[in-house]
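> this one's structure only:
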């Protein structure tokens, strides 16, 4: 039975339903795959995955499902530690062996363990104090609480960095129909197969996961908008933590819209200060997985700074700012059935997560090719999950490509990334026959 520690209170709940650990990515599969774990600190050589979580979900102390945070919105951010256990009981050596098998010889499941809240930012909006008729200021008590909580947050990141071979933070943002537990599971299995050599974290927002599907999706859409401001603050605090060298950002489904909106606001902040966003926020890779976002809206968020000359008018020689040091990678599948619902609800011509290379016009191919660092990667093939929406974890070929990108920093076309170029900015996975 998991234990939840929320701002001093100890709560217990029913164990969340376990989920099977994702299949082993192709590159690790024995006998020729690289080592899964290298230079990992002794204190981290244990089956449990300790994640840093950040959330604007309200605490759900009466949850019958054992979730520490539910679907209601909190007016502010909290952070803490979430343990994801691997069950039935398994030792470190056995886990390493099972994690490299294409066909495992024993069951390995994920289960939510202890969740401890380590800090809570003041409720928003912060109190305003009127000094006189013309002067307003923030309440000094709340401002002090903010500074103390931010300091605690950054110190926890630094504590985790000290145990991590790579001085980088991987942050995962989930999509629709996800709970605190399911988002923790995905972050944990990604962390596991990225080699556990980063600070692993997830940002979880109050996506709806119960009730009427259509009503639930509408609620989620507005909660996603509500989450943008909190994710923006989270990214800013992580990026300014001393010792953080890189941010690796991954988002799935509707979470991609949250991430793109937050990044757009941060980039405008940096550009207005005359600073390259890539330097200000240390962002390396941004990965959009099965993006549930309209093509035109996504394009506007990604290229808006280019199409607004007034934004960079003060920059020398009409120079364009660098947005990231790595790549923007978009994984899409025309067979993604979950996104069909979004197309109907929003009457969207197309969702980014269903794009094929031929859907990208020659003009846009040339544009993104010239911009550089933007890759649309299309997957077609056997569906490995019910709706074909989570292939980045359920398909070993796709997850292998993702590991090559995040862990090893490989570009499309590099050895190990089995992709076929279809245009200046588009790629697709090779068919099995072409891979031989």
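Sure thing, it's come through. These numbers come from a predicted model, not from an experiment.
> Could you use CA atoms for every contact and neighbour count after this?
Will do.
> A strand includes residue 34, no?
No - applying DSSP: H, G, I helix; E, B strand; the rest coil, one finds residue 34 to be coil, outside a strand.
> Quick one: neighbours of the residue lying closest to it once chain neighbours are set aside, just the number.
What sits nearest to residue 34 in space, not counting adjacent residues and going by CA to CA, 6 or more residues apart in numbering, is residue 28, at 5.8 Å. Residue 28: 20 surrounding residues under other CA atoms under 10 Å.
> Secondary structure element holding the residue lying closest to residue 18 once chain neighbours are set aside?
Counting by CA to CA, 6+ apart, residue 18 lies nearest to residue 111, which is 4.8 Å off, once chain neighbours are set aside. According to DSSP states H and E, residue 111 maps onto strand 109-120.
> Name the surrounding residues that touch that strand.
With CA atoms under 8 Å, 6 or more residues apart in numbering as the test, strand 109-120 has contacts from 1-7, 15-21, 68, 76-88, 149, 152-153, 181, 184-185.
> taking those one by one, which sit in helices?
Those of those mapping onto helices are 149, 152, 153, 181, 184, 185, per DSSP state H.
> what about burial for the contacts of strand 109-120, which qualify?
2-6, 15-16, 18-19, 21, 68, 76-87, 149, 152-153, 181, 184-185 (16 or more other CA atoms under 10 Å).
> Of the residues you listed, which belong to strands?
Among these, the members found in strands (DSSP state E) are 3-6, 19, 76-87.
> All the strands of the stretch 51-200 of the chain, in order from the start?
Using DSSP state E, counting those that start in this stretch, the strands of the stretch 51-200 of the chain run over residues 69-87, 109-120, 128-132, 135-138, 168-173, 199-204.
> Got another one to weigh against that:
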């Protein structure tokens, strides 16, 4: 028993790498060094500022504080909310921020502050009350009308943002364990800014951040609790006619929350006789440091052909990821985010790459605990940006990754400086 508790304590410390220790603009991606490639002209004029607003969807319970400021903690809420929060980049103005984003090896960083949040839509709590009539179980009409009204209000907010910015894509970020609300928003702000601000940024933040020796396990349960809300969130977005694409970046245990919601949605749409990609409008899926049991992935995701719903899936792996290594020991099963070639046969990798458009990308020479590299490693950020901006597969001129003999794509620390793509002409093209 004490051995288990000790292991849990060590895991908690390792998974502290899931949390952002300060809110700051990450080091600029290698892609933008030497003042190149940041798509200034593609950023909608209304978004060329240092105080953009981000959206969030959460089933964290709001907490009352003396000042009246809205705060979200680790408590669960049966009622999902859509809100808006403003962030402030610590730069003098937009031009200064662009300079900080495209600098030389000095890598000047900017402070990033998450300011007060405000709820825009609060849904009726689920499960909705039901009644049985002639053997059929249906929702109470009044409760269903209330929930549907929340859905329409949600969609109207997103439609207004599409009209305001002209952006018809959504970028979703889902965090891992030991992340609080502000940290989730700050990470999304980093990804969205570096990606080029040509999407509507929405953080799906679930009740993670529990404290104590067993915090990891409490957070895992909180993730299971949030699957239904994640599924409803995706459904409501896809039903907006003006919206074209939904890209998803998930980290650590957030990959389980989102992949489970996606799997259930895909099964639902197949049952309706509708192609999942068409119904869900899903584009690129990025799984970074995925805390997923490889066997479960094979049986519940690969066997269900989940990749059919995406243009491509990029799986970033670090075999030296200390947090996932301990997670593997406790679960007695290898994790997807630290998978090695001996755990996945070469022919399986090739088949996934060709038929299911799943790409395994191995990150090299990761510093520290090696679990949160996706947001602070300039090479990884570069490839995520290229994947989202260009929609290109690895290995071409727009994503010049090297293919290793074991079938994994290799992400070198200085990528892509050896073959830095010029995206200026590409950014002017209609995609």
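Thanks, I have the structure now. Every value quoted in this text rests on a predicted model; they were computed, and no experiment measured them.
> In the second structure, what stretch matches the strand holding residue 111 of the first structure?
Per TM-score structural alignment, the counterpart of strand 109-120 of the first structure in the second structure is residues 111-122.
> quick one: buried residues of the matching stretch?
112, 113, 114, 117, 118, 121, 122.
> Surely residue 325 of the second structure forms part of a strand?
No - secondary structure of residue 325 of the second structure (three-state DSSP): helix, not part of a strand.
> Could you tell me how many residues sit around whatever residue of the first structure lines up with it?
Matched by TM-score structural alignment, residue 325 of the second structure corresponds to residue 340 in the first structure. Per other CA under 10 Å, the neighbour tally for residue 340 of the first structure reads 17.
> next one: residue 403 of the second structure
Residue 403 of the second structure is flanked by 15 other residues according to other CA under 10 Å.
> Tell me the counterpart of it in the first structure.
So, by TM-score structural alignment, residue 403 of the second structure is matched to residue 421.
> is it true that that match touches residue 411?
No - Residue 421 of the first structure lies out of contact with residue 411 (CA atoms under 8 Å); the separation is 11.8 Å.
> intersection of neighbour lists for these two?
Contacts common to residue 421 of the first structure and residue 411, judged by CA under 8 Å, 6+ apart, are absent.
> how about the strands in the stretch 251-400 of the first structure?
283-289, 328-332, 374-378.
> Any chance of JSON lines for the ones you listed, columns distance to residue 277 of the first structure and mean neighbour count?
JSON lines is the format used below for the strands of the stretch 251-400 of the first structure (distance: least, CA to CA, whole Å; neighbours: other CA atoms under 10 Å):
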{"stretch": "strand 283-289", "distance to residue 277 of the first structure": "8", "mean neighbour count": "25"}
{"stretch": "strand 328-332", "distance to residue 277 of the first structure": "14", "mean neighbour count": "23"}
{"stretch": "strand 374-378", "distance to residue 277 of the first structure": "16", "mean neighbour count": "24"}
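> got CSV for the ones you listed, with distance to residue 243 of the first structure too?
Below are the strands of the stretch 251-400 of the first structure laid out as CSV (distance: least, CA to CA, whole Å):
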stretch, distance to residue 243 of the first structure
strand 283-289, 14
strand 328-332, 24
strand 374-378, 27
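> To residue 229 of the first structure, which of those strands lies closest?
strand 283-289 (17.8 Å; CA to CA).
> re the thing from before, of the strands of the stretch 51-200 of the first structure, which approaches residue 363 of the first structure most closely?
Of the strands of the stretch 51-200 of the first structure, nearest to residue 363 of the first structure by CA to CA is strand 168-173, at 31.1 Å.
> relative to strand 283-289, how tilted is the closest one?
30 degrees (axes from the mean of the first three to the mean of the last three CA atoms, to 10 degrees).
> Give me the contacts around strand 168-173 of the first structure.
Strand 168-173 of the first structure is contacted from outside by 161, 183, 187, 191, 198-204, 244-252, 255-256, 259, using CA under 8 Å, 6+ apart.
> Filter these down to the buried ones.
By 16+ other CA under 10 Å, those give 161, 183, 187, 191, 198-204, 244-252, 255-256, 259 as buried.
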